[in-house]
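Asker: Below are the sequence and a predicted model; questions follow.
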Amino acid sequence: MIALTLGEIAGLVSGTLHAVGDHDPASVVDGVVDTDSRQMTAGGIFVAKPGEHTDGHRFVGAAIANGAVVAIVEHLVDEEITQIVVGDVIDAIAELARGVVARVRAGGDLRIVGVTGSNGKTTTKNFLARILSDEGETVAPIASYNNEVGAPLTMLRITDRTRFLVCEFGASAPGEIARLAGLVHPDVVIELMVGLAHAGGFGGIEETARAKAELVAAAAPTGTAVLNLDDPRVSAMGAGAEERGLRIIGFGQSPAADVRASDIEVTASGTSCVVHVDGQAIALRLQVLGAHHVNNALAAIAATGALGVAPADAVARLETVEIAERWRMQPMGGDDVRIINDAYNASPDSMAAALRTLAQITGPGERTVAVLGAMSELGESAGDEHDRIGLLAVRLNIQRIVVVGADARRLFLAAVGEGSWDGEAVHLPDADAAFDYLKDELRPGDRVLVKSSNSAGLRFLGDRLGESFS
């Protein structure tokens, strides 16, 4: 974080300062800000966040041991550390982030990119970070730091030297993107797609679209909206962008797109296409698996182009990205049995895309194996969407369908009902049972997809399989 006095921090968070030792309101702090006491370093600021299962106030002592010199708390704790008492620590870190970003922006050349979408956010922010890091100091979220805690913590990592801040905005209810993006008003906003991820929290896909459009409404007045023209709900956001006077850059495979892809090919070693932009046709060879990542790459090329990066430079940098993120289409295993661990999260759209990729990368004499768990947060659509994925897996001729967990049973029943009944589909109670089954079932030539929502825990099953067959 940038250097601020304790008095300035207390003012930004509307808190009451309780200084200890040689601290006073004029004392300067510039350490890391985090809610995890284990991540504290010398001079850090620990945010004592109350949690669902524990309370950060219990870990102030651990934060001190790791170097914290200030704690933002909701009540004083009996520890020898300077404390700033606030009404709500979540609101406090948001307001601290707002203030820090405003100061850096006022004093330098900070440009901010915000990205949202039902799928592809994390891959796209990693693509953005790779492109922009060659232009200057770039701060981007760790993993999926995109919620009411993660987004402000990412913003607070900037320094006076930071040129680019990439923000990933997720949401599970209306108003959340507006609140988070409103802290920084990005110069460039990216709308990837509107799907059924988290639809249970929004009440349906149209409500999801309205929530995602909050990012366009929060863009800086002279900003740029980068919109997926292949998604009609995203394309429709162009009207709102025009009303706000934003520059619009369309991407996708649509002929109307300003940044367009053609000749898409998916193999076991990566994904290739031709990028058409500014009258150029540039070959792109991604190491990342899956045709669905092409649009993420196009979005990153379009957004960084709005910030002055030449498309050819953006393409060259994207070609160096080895994986989208851990547990996202991550190749594991060995030459005989290849594992694709894509079990960090799942929605109907991403599940379908991953299954299609599995089918595309499996050659003659090789066998497709899909290890599938539940998709969470789908609300009333959950049953029908699990049915749809079960049907798709059979229609793609996935030769072994291994369904894990009670919440995914509908997927198994749909696969069996579609014809996968002679041992091709099995249902197992948990990840341990699935591992025991697969370590004996898998054979040379198998191409294995492990896919589920985070809550199903199959990402660790993917790790175990990758290690066993490496």
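Answerer: That came through fine.
Asker: switch to C-alpha atoms for all contacts and neighbour counts from now on
Answerer: Will do.
Asker: Check the gap between the closest residue in space to residue 64 that isn't next to it in sequence and residue 62 for me.
Answerer: Excluding the flanking residues, the one nearest residue 64 by Cα to Cα, 6 or more residues apart in numbering is residue 81, at 7.4 Å. From residue 81 across to residue 62, the span is 12 Å (Cα to Cα, to the nearest Å).
Asker: higher neighbour count, the two?
Answerer: residue 81 (20 against 15; other Cα atoms under 10 Å).
Asker: does that one really touch residue 17, like I thought?
Answerer: No - with contact defined as Cα atoms under 8 Å, residue 81 does not reach residue 17; the gap is 11.2 Å.
Asker: one step back: ok, the residue nearest to residue 64 to residue 334 distance?
Answerer: With Cα to Cα as the criterion, residue 81 and residue 334 are 51 Å apart.
Asker: At the geometric centre of the protein, which residue do we find?
Answerer: residue 122 (2.8 Å; Cα atoms, centre = their mean).
Asker: and that one, what is it in contact with?
Answerer: When the contact criterion is Cα atoms under 8 Å, 6 or more residues apart in numbering, the partners of residue 122 are 143, 144, 168, 324, 325.
Asker: so where does it fall, helix or strand?
Answerer: helix 121-133 (DSSP states H and E).
Asker: Helices along the stretch 301-450 of the chain, start to end?
Answerer: In the stretch 301-450 of the chain, the helices defined using DSSP state H, counting those that start in this stretch lie at 311-318, 348-361, 382-395, 409-418, 431-441.
Asker: With mean neighbour count and distance to residue 158 added, can I get these in a markdown table?
Answerer: Shown next, in a markdown table, are the helices of the stretch 301-450 of the chain (neighbours: other Cα atoms under 10 Å; distance: least, Cα to Cα, whole Å):
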| stretch | mean neighbour count | distance to residue 158 |
| --- | --- | --- |
| helix 311-318 | 20 | 23 |
| helix 348-361 | 21 | 32 |
| helix 382-395 | 20 | 39 |
| helix 409-418 | 22 | 44 |
| helix 431-441 | 14 | 40 |
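Asker: quick one: contacts of the strand or helix carrying residue 10?
Answerer: Using DSSP H and E, residue 10 sits in helix 6-12. Helix 6-12 has contacts (Cα under 8 Å, 6+ apart) with 16-17, 24-29, 84, 92, 95-96, 99.
Asker: I figured residue 359 was touching residue 394, is that so?
Answerer: No - contact between residue 359 and residue 394 fails when scored by Cα under 8 Å: they sit 11.0 Å apart.
Asker: After the helix holding residue 122, which helix or strand is next? Please name it.
Answerer: strand 138-139.
Asker: Which elements pack onto that following strand?
Answerer: helix 121-133, strand 164-168 (3 or more Cα pairs under 8 Å, 6 or more residues apart in numbering; DSSP states H and E).
Asker: and that strand, how far out from the chain's middle?
Answerer: Taking Cα atoms, centre = their mean, to the nearest Å, one finds the center of strand 138-139 at 16 Å from the center of the full chain.
Asker: Structure two is appended below for comparative analysis:
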Amino acid sequence: MIALSLAEIADITGGRPHDIPDPSVRITGSVVIDSRQVEAGSLFAAFDGEHVDGHDYAKGAVDSGAAAVLATRPVGVPAIVVPDVEKALGALARAVVQRLGTDVVALTGSAGKTSTKDLIAQVLQTHAPTVWTPGSLNNEIGLPLTALRATGETRHLVLEMGARGIGHIAYLTGLTPPRIGVVLNVGTAHIGEFGGREQIAVAKGELVEALPAAADGGVAVLNADDPLVRAMSARTRARTLLFGEAEDADVRASEVRMTPAGQPAFTLHTPTGCGEVTLRLYGEHHVSNALAAAAVAHVLGMSVDEIATALSGAGTLSRWRMEVTERADGVTVVNDAYNANPESMRAALRALAAMGGAARANGGRTWAVLGPMAELGDAALAEHDAVGRLAVRLNVSKLVAVGGREASWLQLGAYNEGSWGEESVLVSDAQAAIDLLRSELRPGDVVLVKASRSIGLERVAQALLDGAEGEVAGR
């Protein structure tokens, strides 16, 4: 964060200094909400959480080097006392971003946000100092914490924005007003909470509504291949730049093909020329993500050669998202267990099928270890059934459905599609899946592990890798 005095922070947040002998002391370190992450000169924001009250760790944070605490009550150490720590953190982020004048790139979408954010960040980092959202910290707390990592040298600030209802993205854009807004897609993630794709589109479109006018540099980067996203051009004053495989897209891909390993390659077309890209990521769905990143880089002045080179060198930054590891015995584990929705589940299965070509050539099989997809509401049965059917249509060798009711719908979909033998099986929990895989995996097999985050299916992938030497691909 840029250095600010405690007096300045109190003024920005509307807080009251307490037990602060010298208000001119400056915060020179990071802003953190975990006392274990404190460094010299930090500001520790004490949140009263569901299980832990950060105020109880205030003294320890100061003892570890924090200059002060942002709190809702006096804590016996230097503190700025505010009515609401979350709102104070947001106000501080807004003030810092305004002072920096850095280019803010915000992106949202039902699927692919984190992977695309990581691509944008890696491409822009080759151009100028860039700060970006770590992992999926894309909410009212994670977004300000990311923004506060920016310094005077930061040229690009790339922020992922999530939404669980109408108004969420509008609130986040108020904290860190973007100049460039990217909308990837409108799918069915959280459809149970929103009530329908049209409502999801309303929420995602809040991003482009927040952009400055074209005359002031605002640019809306929209997916030309998604009709609900394309239609958002009517909701913004910003200039619109389309990406996708559509012929009229400003940034598009042609000659899309898959390498034998399952990594996509394509010809990148931008308004300034063409370049060849071979991604280190797995799955054809990453072509769209890469085009979104290319569009942002084009807006920020990178040449097509620079963009193509940077995309071809980019890997995975966030854990458990198509994280591919080949064990020493030849078994490949694809850990995509961070989260799941119908769109990302289908994309992962298609990526597994593409990787399966090389596996089958070496006598291997493809395994889809799948768990429930959460927050689908009334669409849950149909969507789980459809995923099970798709696994059969893609000729996945073995489907292992993990869990209770939703998992049974996955397995039933596979059965009804024609998986009548040992191609699909329902197991009760992660340990049962681990036991099955350990007994049946053989060299050359490829195992995809995917489910909603709440299920914790990453334990399966981790168990398959524990004690097994391997090499992580795509990094």
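Answerer: Thanks, I have it. In this text the structure is predicted, and so the values were computed from the model without any measurement.
Asker: circling back: and the helices of the stretch 301-450 of structure 1: which comes nearest residue 204 of structure 1?
Answerer: Nearest to residue 204 of structure 1 among those is helix 382-395 (11.6 Å), distances taken as Cα to Cα.
Asker: average offset between that closest one and structure 2?
Answerer: With mean Cα distance after the TM-score superposition for structure 1, helix 382-395 of structure 1 departs from structure 2 by a mean of 1.3 Å once superposed.
Asker: Just the residues contacting that helix, thanks.
Answerer: Everything outside helix 382-395 of structure 1 that qualifies as a contact, by Cα under 8 Å, 6+ apart, is 348, 351-352, 355, 374-376, 401, 408, 410-415, 418-420.
Asker: and with 6 Å instead?
Answerer: Defining contact as Cα atoms under 6 Å, 6 or more residues apart in numbering, one finds that helix 382-395 of structure 1 is touched by 410, 411, 414, 415.
Asker: again, but for stretch 408-422 of structure 1
Answerer: 373, 374, 386, 387, 390, 391, 403.
Asker: Tell me how many other residues crowd the first one.
Answerer: By other Cα under 10 Å, the residues close to residue 373 of structure 1 number 33.
Asker: now it, nearest residue through space, not along the chain?
Answerer: residue 452 (4.5 Å).
Asker: counterpart of the one you found in structure 2?
Answerer: In structure 2, the residue matched to residue 452 of structure 1 (TM-score structural alignment) is residue 451.
Asker: Over to residue 41 of structure 1?
Answerer: Using TM-score structural alignment, residue 41 of structure 1 pairs with residue 39 in structure 2.
Asker: give me every residue that touches that match.
Answerer: Applying Cα under 6 Å, 6+ apart to residue 39 of structure 2 gives the contacts residue 65.
Asker: Could you tell me how far it is located from residue 309 of structure 2?
Answerer: Residue 39 of structure 2 is 36 Å from residue 309 of structure 2, by Cα to Cα.
Asker: do residue 320 of structure 2 as well
Answerer: 25 Å.
Asker: what does residue 163 of structure 2 give?
Answerer: Going from residue 163 of structure 2 to residue 309 of structure 2 by Cα to Cα gives 33 Å.
Asker: quick revisit: check how far the helix holding residue 10 of structure 1 sits from its aligned residues in structure 2, on average.
Answerer: Overall, helix 6-12 of structure 1 averages 1.1 Å from its counterpart (mean Cα distance after the TM-score superposition for structure 1).
Asker: Run a quick neighbour tally on the residue mapped onto residue 252 of structure 1 from structure 2.
Answerer: If you follow residue 252 of structure 1 across to structure 2 using TM-score structural alignment, you land on residue 244. Applying other Cα under 10 Å, we find 25 residues neighbouring residue 244 of structure 2.
Asker: residues in structure 2 aligned with the helix holding residue 122 of structure 1?
Answerer: Helix 121-133 of structure 1 corresponds to residues 113-125 of structure 2 when matched by TM-score structural alignment.
Asker: From the chain's centroid, how far away is that stretch?
Answerer: For stretch 113-125 of structure 2, the distance to the chain centre is 9 Å (Cα atoms, centre = their mean).
Asker: correct me, but residue 111 of structure 1 touches residue 166?
Answerer: No - in this structure residue 111 of structure 1 lies outside contact range of residue 166 using Cα atoms under 6 Å: 8.7 Å.
Asker: For these two, indicate the residue with more neighbours.
Answerer: Applying other Cα under 10 Å to residue 111 of structure 1 and residue 166 shows that residue 166 carries more neighbours, namely 26 against 16.
Asker: residues in contact with the more buried one?
Answerer: 112, 113, 140.
Asker: Please tell me how far the nearest residue to the last one once chain neighbours are set aside sits from residue 135 of structure 1.
Answerer: The reference is to residue 140 of structure 1. Spatially, and ignoring its direct neighbours in sequence, residue 140 of structure 1 is nearest to residue 166 (4.7 Å; Cα to Cα, 6+ apart). Separation of residue 166 of structure 1 from residue 135 of structure 1 (Cα to Cα) stands at 13 Å.
Asker: now do residue 425 of structure 1
Answerer: On the measure of Cα to Cα, residue 425 of structure 1 and residue 135 of structure 1 end up 49 Å apart.
Asker: For the two, indicate the residue with more neighbours.
Answerer: residue 425 (24 against 13).
Asker: Can you tell me how far the closest residue to the more buried one other than its chain neighbours is from residue 310 of structure 1?
Answerer: Nearest residue to residue 425 of structure 1 in three dimensions, chain neighbours excluded: residue 401, at 4.5 Å (Cα to Cα, 6+ apart). Residue 401 of structure 1 sits 44 Å away from residue 310 of structure 1, going by Cα to Cα.
Asker: can I assume residue 471 of structure 2 is in contact with residue 325?
Answerer: Yes - counting by Cα under 6 Å, residue 325 is a contact partner of residue 471 of structure 2 at 5.4 Å.
Asker: ok, the two, which is more surrounded?
Answerer: Legend: neighbour count by other Cα under 10 Å for residue 471 of structure 2 and residue 325, higher for residue 325 (22 against 13).
Asker: The residue nearest to residue 425 of structure 1 matches what in structure 2?
Answerer: So, by TM-score structural alignment, residue 401 of structure 1 is matched to residue 399.
Asker: so who does that match touch?
Answerer: 367, 368, 424.
Asker: what about residue 273 of structure 1, helix or strand, and which?
Answerer: Using DSSP H and E, residue 273 of structure 1 sits in strand 270-277.
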